[in-house]
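Asker: Predicted model and sequence follow; I will ask about them next.
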Amino acid sequence: MQSKSLISVVFTLLFCLHSIAQENDKESKTDAIKSTDSLSIETQTSPAKSAKLESNYIDPLAPSRAAFYSAVLPGLGQAYNKKYWKIPIVYAALGTGIYFYIDNNNAYNRYRDAYKRRLAGYTDDEFYDKLSTDGLQNAQKQLRRNKEMSLLITIGLYALQIVDANVDAHLMQFNIDDNLSLAPHYNYNEMENCSNLGLTFNFKF
């Protein structure tokens, strides 16, 4: 009788241990599945996170680098910023300034040579029948001012394309996302039978 009761107790203990082992196996499998799912979710979201980090990457040396390139060779900073359509504008502006400088300089040299020949007593210069000696002197002063103005404008255009490359490089790295936005909104107010217009400014930390 005691042996039967002992056997029944042993079987009961074995059954309990077996059920506990099954429960532990189920829990371990569930934990493994959860860990695998979380790993796959992290793997799937990691490219988006990396893309976001790449999109928010700021190179602090980019503006100075673009300005340096434009200083070395006009238009090179615009090419560095991938604003290729600005390169013809840069060279057209600089070319126009250089053209007027050269043209005024050549005209100035012509009037100066004629003025020197007048002072030397010659009457065979190309302006002899058109301008007097005082007229040649006044023409030289005017052309010298035009030449200096053309040079200053050309230098200003050269500096302007450097500033343009620097500003473009700054604006290309300007961060625009959902955390900072300004958007117009429109809605119809049924209670007052009117339309509402406005601006919504969002700033999230």
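Answerer: Nice, thanks for sending it over.

Asker: alpha carbons only for contacts and neighbour counts from here, please
Answerer: Fine.

Asker: Just give me the longest helix of the chain.
Answerer: Ranked by number of residues, the top helix in the chain under DSSP state H is helix 2-55.

Asker: what separates that helix from the chain centre, distance-wise?
Answerer: Centre-to-centre, helix 2-55 and its host chain are 52 Å apart (CA atoms, centre = their mean, to the nearest Å).

Asker: S195: which element?
Answerer: S195 is part of strand 194-203, with elements assigned from DSSP states H and E.

Asker: and that strand, what does it pack onto?
Answerer: Other helices and strands packing on strand 194-203, by 3 or more CA pairs under 8 Å, 6 or more residues apart in numbering; DSSP states H and E, are strand 180-189.

Asker: With Y91 as the reference, measure out to the residue nearest to the spatial centre of the chain.
Answerer: Centroid-nearest residue in the chain: M172, 1.5 Å away (criterion: CA atoms, centre = their mean). Separation of M172 from Y91 (CA to CA, to the nearest Å): 23 Å.

Asker: for comparison:
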Amino acid sequence: MKHIFSILIAVLFFSSPKAFAQDEELNTVVIVKDSTLLKPYTIDPLAPARAAFYSALVPGMGQIYNKKYWKLPLVYGGLAVSIYSYSFNNNKYHEYRDAYKDLLAGKPLTGKLEGVNADVLIRAQKFHQRNRDLSMLITVGIYILNIVDANVDAHLLQFNVNENLSLRPELQQNSIDYKHNLGLNLCLQF
């Protein structure tokens, strides 16, 4: 044990500092100048991956990382409703399944299921099982959508939007009859 500890300390102290450092090429933040306005803006190539990782770790963290706080109630609301639906349908499925097992064993049904026949119990089981499985798929879908949204939103935050590309409504006067015409002006400057 003493030898393993001493070997570990020797490796830590005598190894090169680059052995434990992060790769600097992957963590670079690129500063780009806008082609016409010459304003510098930064592009972080790892921001989308970081946002997706945060959302995969804790749903909604990618939206917080992107500063899109208004999306948090959508993420947590969707997850809460689908998880509640799963829990409700799972409980009902087990209730009807246990009642069906009791009916097959010859035990009398009590409570609200008293007088219910086997066919109704089977249909109720299938209904709640299908809804339970659908709720689980919806929960997984919302979770994946949360990750994809954080990734795409982080990509779009770095998108250059300036006055060189614009679409504006325009009112022009016709030179023949002097009436005003409404149109759209698409401006693309290089």
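Answerer: The structure has been received and is ready for your questions. Nothing here was measured: the structure is a model prediction, and the numbers come from that model.

Asker: To which residue of structure 2 is the residue nearest to the centre of structure 1 aligned?
Answerer: M172 of structure 1 maps onto L157 of structure 2 when the alignment is built from TM-score structural alignment.

Asker: ok, and the closest non-adjacent residue to that match?
Answerer: Residue nearest to L157 of structure 2 in three dimensions, not counting chain neighbours: N66, with 8.0 Å by CA to CA, 6 or more residues apart in numbering.

Asker: State the distance from the alignment partner in structure 1 of the one you found to I176 of structure 1.
Answerer: Applying TM-score structural alignment, one finds that N66 of structure 2 aligns to N81 in structure 1. Distance of N81 of structure 1 to I176 of structure 1, computed by CA to CA: 18 Å.

Asker: OK, contacts around the aligned residue in structure 1 for S55 of structure 2?
Answerer: By TM-score structural alignment, S55 of structure 2 lines up with S70 in structure 1. Counting by CA atoms under 8 Å, 6 or more residues apart in numbering, S70 of structure 1 makes contact with 76-78, 161-162, 165.

Asker: Switch the residues you listed over to JSON lines; also include distance to S35 of structure 1 and secondary structure.
Answerer: Supplementary listing: these in JSON lines, determined by distance: CA to CA, whole Å; DSSP: H, G, I helix; E, B strand; the rest coil:
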{"residue": "L76", "distance to S35 of structure 1": "52", "secondary structure": "helix"}
{"residue": "G77", "distance to S35 of structure 1": "50", "secondary structure": "helix"}
{"residue": "Q78", "distance to S35 of structure 1": "50", "secondary structure": "helix"}
{"residue": "Q161", "distance to S35 of structure 1": "56", "secondary structure": "helix"}
{"residue": "I162", "distance to S35 of structure 1": "55", "secondary structure": "helix"}
{"residue": "A165", "distance to S35 of structure 1": "50", "secondary structure": "helix"}
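
Asker: still on that earlier bit, what range in structure 2 matches the strand holding S195 of structure 1?
Answerer: Mapping strand 194-203 of structure 1 onto structure 2 (TM-score structural alignment) gives residues 179-188.
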